[in-house]
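A.B. asks: I'll drop the sequence and a predicted model, then ask my questions.
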Amino acid sequence: MAENEQGNGSAEEKPQVRMQTLTQFVRDLSFENVLAQRGHGGEVQPDVSVEVNLDAKKRSTEHQYEVTTKLRVTSKDKESQDTLFILEMEYAGVFHVENVPQDQLHPFLLIECPRMIFPFMRRIVSDVTRDGGFPPLNLENIDFVQIYRNEIARRQAEEAETAGTA
């Protein structure tokens, strides 16, 4: 019977991760139609670049976190390299997160939370570019895991460089 008790103890389930999106909102949005300001007309071949930065912070309420995705979209003409438009947006979500081990909380907040609100960001970018006089820009899926890994690698390289100069 001792084996059964031990077996039941080891088979005891960990509390299930609980995540809920409480709210999401545009914190800041800027769209600049540089092409229209220059009065340029005619055919252009757009080349679009997208930069993404992530930030997460604990809120004063227990188990609540605010995660912000900062997006900068720049479109340039492939031939002349003239800027066509610049879109900058900070899109935030407030999440209730429970039962995530402390060592996994940081990646959870910077990978899973942005992934949950990305479809809403994509729609806003599409609407703003369309309403700004361009064809709607439908962003490709963003690999938040790779962004997280790149940031960790960048920080480790920075720490190694700092340790080497000290």
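C.D. replies: Received the coordinates, thanks. None of these values were measured; they are calculated from a predicted model.
A.B. asks: Please count neighbours and contacts with C-alpha atoms only from this point.
C.D. replies: Will do.
A.B. asks: Can you list the buried residues in stretch 124-144?
C.D. replies: Ile124, Val125, Ser126, Asp127, Val128, Thr129, Pro136, Leu137, Leu139, Phe144 (16 or more other CA atoms under 10 Å).
A.B. asks: Next one for the comparison:
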Amino acid sequence: MADQTPAGAANAPTNAATPPSYSLVGQYTRDLSFESPGAPGSVLLGGANPKFDLGINVGVKKQADDLYAVELNIKAKAERDANLLFNVELVYGGVFRLKNVTEQQLPGLLMVECPRMIFPFARHVLATVVQLGGFPPLMMEPVDFTALYLQNLKAMQAQQAPAATN
């Protein structure tokens, strides 16, 4: 996989002046579940457009000094007239090697840039599984991981605020 460093930086000596970089070491599917309890009837029935419920979360776990596993946890459910058409859950991850990244840069890189890099692959897995289940492929819109990160940061700060006043 491509290292995200500027051209010529690979030959530079490793020191504090070396710019931060990250590279994707590998990708994996840790968990995948697809349920269509009404099949084959749900595939054959037409009707109104289904109602979709879609959620995505990002998780990070340090593997070694410079290796991190970044996982996207995606859940999608489709219902029509209170009947479950399908429910799919996917945990898709990437292992990233980080070099010369400061503590201040770490959260943004792991919670925004790394998920952004693996998201298209997770979206492809999700679309393919739904299509193999007999439905049109579920094509997720691109995710604004910066907004998701900031939203989660605000929620964590709000939870910590009442504890600080006690």
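C.D. replies: Arrived safely, thanks for sending. None of these values were measured; they are calculated from a predicted model.
A.B. asks: TM-score for these two?
C.D. replies: Remark: TM-score between the superposed chains equals 0.83 [TM-score structural alignment, normalised by the length of the first structure]; 149 aligned residues with a CA RMSD of 1.6 Å.
A.B. asks: rewinding a little: cross the buried residues of stretch 124-144 of the first structure against helices and list the overlap.
C.D. replies: The helices, defined by DSSP state H, take in Ile124, Val125, Ser126, Asp127, Val128, Thr129, Phe144 from these.
A.B. asks: From Pro135 of the first structure, how far out is the third one?
C.D. replies: Spelled out, it's Ser126 of the first structure. 8 Å (CA to CA, to the nearest Å).
A.B. asks: for the most centrally placed residue in the first structure, what are its contacts?
C.D. replies: Closest to where the C-alpha atoms of the first structure average out (CA atoms, centre = their mean) is Thr69, at 3.9 Å. Contacts for Thr69 of the first structure were tallied using CA atoms under 8 Å, 6 or more residues apart in numbering; they are Val52, Asn53, Leu54, Asp55, Glu90, Tyr91, Ala92, Pro114.
A.B. asks: make it 10 Å
C.D. replies: 26-27, 52-56, 89-93, 110, 113-115, 117-118, 121 (CA atoms under 10 Å, 6 or more residues apart in numbering).
A.B. asks: So which of those are in strands?
C.D. replies: Val26, Arg27, Val52, Asn53, Leu54, Asp55, Ala56, Met89, Glu90, Tyr91, Ala92, Gly93 (DSSP state E).
A.B. asks: Tell me the residue in the second structure aligned with the residue nearest to the centre of the first structure.
C.D. replies: Aligned against the second structure by TM-score structural alignment, Thr69 of the first structure finds its counterpart in Leu72.
A.B. asks: which one is its match nearest to, not counting chain neighbours?
C.D. replies: Leaving aside its chain neighbours, Leu72 of the second structure sits nearest to Val58 (4.8 Å; criterion: CA to CA, 6 or more residues apart in numbering).
A.B. asks: how about that neighbour, what's its partner in the first structure?
C.D. replies: Matched by TM-score structural alignment, Val58 of the second structure corresponds to Leu54 in the first structure.
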